[in-house]
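> Okay, sequence plus prediction incoming.
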Amino acid sequence: MTDHPLVPADFAVPRTLVAEGFRLEPLGEQHNESDHAAWTSSIEYIRADAGFTGGWPPAGGMTPEQNLADLRRHAADFEQRRGFTYTVLEPDADVVVGCVYIYPDRADPSVTKVCSWVRADRAELDAVLRRTVSAWLAESWPLREVRYSPR
């Protein structure tokens, strides 16, 4: 990951996206319990996704404290504009059903890499999330080249 901002200083980074079946907001400490429950319930499903070949999530899981440290790191990246992680929430409740990660590609920082996951019990949301986020990034973000990891 680069220490340089992913987006220009004058770009107002969206704080939310409301769509059919879900809403996005920046991932933060307040999501720890629900986030931890969401991904630990779906480790095998998430690891089967092509976007998560780097060993996340860990097969043995993480403690809630380790998860909180991870959320804090993502929140710091967001505030420093190095990368943006959004939690995927139920439309009308603060229940985590997934995450979206928007970061510079490690091999080519001029490319923005996007990947996402949803809980296994919300698998039907996966394609909708990918289509919606892809359109949102193309229409509303100042990113030159975006590569959304295929499922």
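On my side now, so go ahead. Residues are numbered from 1 along each chain as shown.
> C-alpha only now, for contacts and for neighbours.
Will do.
> Chain neighbours aside, what residue packs nearest to Arg147?
For Arg147, ignoring the flanking residues on the chain, the nearest one in space by Cα to Cα, 6 or more residues apart in numbering is Lys113 at 5.0 Å.
> residue contacts, the residue nearest the centre of the chain?
Centroid-nearest residue in the chain, with Cα atoms, centre = their mean: Val100, separated by 1.9 Å. Each residue near Val100 by Cα atoms under 8 Å, 6 or more residues apart in numbering is listed here: Thr85, Tyr86, Thr87, Val88, Val114, Cys115, Ser116, Trp117.
> same thing but at 6 Å, please
Thr85, Tyr86, Cys115, Ser116 (Cα atoms under 6 Å, 6 or more residues apart in numbering).
> here comes the other one, which I'd like you to weigh against the first:
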Amino acid sequence: MAKPLTKDVAALDYAAYMASPDVVRVHSDGRWPVEGFTLQQDLKLVAKHQADHEARRAFTFVLLATLEGEALGCLYLNPLHEYLRRVRAKPQTMDTFPPDSAMVTFWLRQDQQGTGLAEVVAEAVNDWLVNDWPIKMHLFRILPGEWTSRAALERLPLRRIDLLLPGEERPYLWYQPR
């Protein structure tokens, strides 16, 4: 179950995050803190995510186990065009995607890697965005080392696309619905 990331579920989010140091390092390419990261620091980030969600600028969801009251990871829907501008994409790249397109990223708890959960999440998120979310296009973005997520995305009816992004140093892989 996906629920907006708010202060009400911050403790669950924090527990999942701290239980997943290797996943967090790979997903963030080492940019997100792990050692010494506190719940108070997480609450500040959650407040920003909550404000963005409420203002409809970006959407962050915590993925919850239905019966256990446990967070399984997070899902992020961010404006694709904003990212493309930040990494100095060429106008023809920008024009390829409608202005209301989303960039989709997610991570799952370390103890959930290789369990099949990534396939369930990727398929559910893709179906949800295609059928129920009011956007025209979405792209999944992952790093090559996100093996479980990569395998899950490659099983879906998505096509891998290459984006020329002069200002992006990371070797992101991009997947688009067919």
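Yes, it's here. Values in this document were obtained by computation on a predicted structure and should not be read as measured data.
> The contacts of Val100 of structure 1: which two are farthest apart?
Within the contacts of Val100 of structure 1, Tyr86 and Cys115 form the most distant pair, 10.8 Å apart (Cα to Cα).
> circling back to that earlier point, from Thr60 of structure 2, how far off is the residue in structure 2 that the residue nearest to the centre of structure 1 lines up against?
Under the alignment (TM-score structural alignment), Val100 of structure 1 pairs with Leu75 in structure 2. Separation of Leu75 of structure 2 from Thr60 of structure 2 (Cα to Cα, to the nearest Å): 6 Å.
> Run a quick neighbour tally on Val9 of structure 2.
Val9 of structure 2 has 19 neighbours, counted by other Cα atoms under 10 Å.
> before we move on, back to that, hang on, the residue nearest to the centre of structure 1 in a strand?
Yes: checked against DSSP: H, G, I helix; E, B strand; the rest coil, Val100 of structure 1 lies within a strand.
> That one - nearest residue in space that isn't next to it in sequence?
Ser116 (4.3 Å).
> mind listing what the nearest residue to Phe140 of structure 2 once chain neighbours are set aside touches?
Nearest in space to Phe140 of structure 2, with sequence neighbours left out and distances taken as Cα to Cα, 6+ apart, is Val104 at 4.6 Å. Residues in contact with Val104 of structure 2, defined by Cα under 6 Å, 6+ apart, are Tyr76, Leu77, Leu139, Phe140.
> separation between the equivalent of Tyr45 of structure 1 over in structure 2 and Gln113 of structure 2?
Aligned counterpart of Tyr45 of structure 1 in structure 2: Val23 (TM-score structural alignment). For Val23 of structure 2, the distance to Gln113 of structure 2 equals 9 Å [Cα to Cα].
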